[in-house]
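K.L.:
for reference, the sequence and a predicted model appear below.
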Amino acid sequence: MEERIPVVVLTGFLGSGKTTLLNRWLSERRDVALIINELGDIGIDQHLTGTGVSVSLLAGGCLCCVIQGSLSTTLRNLFMARKNGDIPAFTTVVIETTGAAEPFGVVAPLEQDPWLKKRFVCQSVLTVVDARAGADAIAEHPEVLEQIHSADALLLSKTEQAEPTAVQALQ
């Protein structure tokens, strides 16, 4: 049996710094396939990631609910394109979710679809939390708490722009 391809889900509330983190990471790695999910019909994040990696855009809704079936299709297409040599080989898939995503719904197809389960494995869910807006976002938006609960690791962003006491309280 072939080794399964690891999938990293990068999530975080709107404006938390997911794309900034992603750009830094992708500047050091070229062996990834990137799936970017956008709420709107016209995505812009794929233009903000100035990399040479394979990018698939899933626009028009959130992966966790509205366009969940599209993720399965996109992963199948990426796998087959890689296998056929149509795109550069990749060792990891990164899924950048919308800021409103509920990560458990994004991971579900990887665990429930037998074809995907044989070929992909969720390696981790990374949640970016904005240190400036974190406490308010948690209080005002239930999605933030869902993203935090689903995380294997929390990454605090914008800590240099936040009050030290606010960062401590958030930690």
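P.N.:
Perfect, thanks for sending it. Numbering: from 1, shown residues only.
K.L.:
every contact and neighbour count from this point should use C-alpha atoms.
P.N.:
Fine.
K.L.:
tally of neighbours for residue 46?
P.N.:
As a burial measure, residue 46 scores 17 neighbours (other Cα atoms under 10 Å).
K.L.:
how about the helices in the chain?
P.N.:
18-28, 45-48, 68-83, 103-112, 114-119, 134-140, 142-150, 164-170 (DSSP state H).
K.L.:
just put those helices in CSV and tack on distance to residue 126.
P.N.:
Formatted as CSV, the helices of the chain follow (distance: least, Cα to Cα, whole Å):
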stretch, distance to residue 126
helix 18-28, 10
helix 45-48, 18
helix 68-83, 18
helix 103-112, 10
helix 114-119, 20
helix 134-140, 15
helix 142-150, 9
helix 164-170, 17
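K.L.:
for comparison:
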Amino acid sequence: MSIIKFLKGHTAYIFGSATAGRMQQVVVKVQNTGGSDLNECSFQGLNSPMAITSGGLGFVNQQAVVVPADNKKNRRLELIFSAYDPATGDAEEIEEFKTQEQISTVAPWVTSYIYRTKDEGDNDYDGTTFVVTLIADSDIASSTSSSTSSPIGSRRGSRSRSSRGPSSTGPSTT
């Protein structure tokens, strides 16, 4: 599981692709800062782009979802990665994944979190590639373009970061 801070005035664009040999699933929950669910959807895929299969954030079979900005409240996104066991048909949570954070050098008000999951007992992280891009509204973007701070926190000086564990400024894992 991973948590992304979803600050007020930011829109999220979310999509992914599954390349593993068994069905992959990502549950995306929009939550208030205390962790209470506000809305959610599930993406699933098998050797294909992932598509929404349930939930209130998008339409079934839609391959991406946009979560509109809330200009009054901070929120967070919780991502739960899992794969279906072919023998039992049960979804098993995937604990191992890598996260890469990329802040656009052209548009510093755009930050993407790229997740790569490990699945099927191999040593690579290519079961699922899942992307959450946060885009600041124009008011925040114009103030960000003239300053040195990121719309997500004070993480300037690096174009991308990779992590495997909790981070105080970016996504966190539990």
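P.N.:
Yep, that arrived. Every value quoted in this text rests on a predicted model; they were computed, and no experiment measured them.
K.L.:
now the TM-score, please.
P.N.:
Scored against TM-score structural alignment, normalised by the length of the first structure, the superposed chains reach a TM-score of 0.33; 101 aligned residues with a Cα RMSD of 5.5 Å.
K.L.:
returning to that earlier point: which among the helices of the first structure is found nearest to residue 36 of the first structure?
P.N.:
Nearest of the helices of the first structure to residue 36 of the first structure, taken as Cα to Cα: helix 45-48 at 6.8 Å.
K.L.:
mind telling me what element residue 130 of the second structure is part of?
P.N.:
If you go by DSSP states H and E, residue 130 of the second structure is part of strand 128-136.
K.L.:
which one of the helices of the first structure is the most hemmed in?
P.N.:
The highest average neighbour count among the helices of the first structure, using mean count of other Cα atoms under 10 Å, belongs to helix 142-150 at a mean of 19.
K.L.:
check which helices and strands it sits against.
P.N.:
Using 3 or more Cα pairs under 8 Å, 6 or more residues apart in numbering; DSSP states H and E, the elements in contact with helix 142-150 of the first structure are strand 5-12, helix 103-112, strand 120-130, helix 134-140.
K.L.:
quick one: which of these is nearest residue 68 of the first structure?
P.N.:
In terms of Cα to Cα, the element of those nearest to residue 68 of the first structure is helix 103-112, at 7.1 Å.
K.L.:
next, the angle from that closest one to strand 120-130.
P.N.:
Our comparison of helix 103-112 of the first structure with strand 120-130, counting by axes from the mean of the first three to the mean of the last three Cα atoms, to 10 degrees, yields an angle of 170 degrees.
K.L.:
surely residue 51 of the second structure and residue 27 touch.
P.N.:
No: the criterion here is Cα atoms under 8 Å, and residue 51 of the second structure misses it with residue 27 at 11.3 Å.
K.L.:
between these two, who's got more neighbours?
P.N.:
Set side by side, residue 51 of the second structure and residue 27 show more neighbours around residue 51, with 25 against 19, by other Cα under 10 Å.
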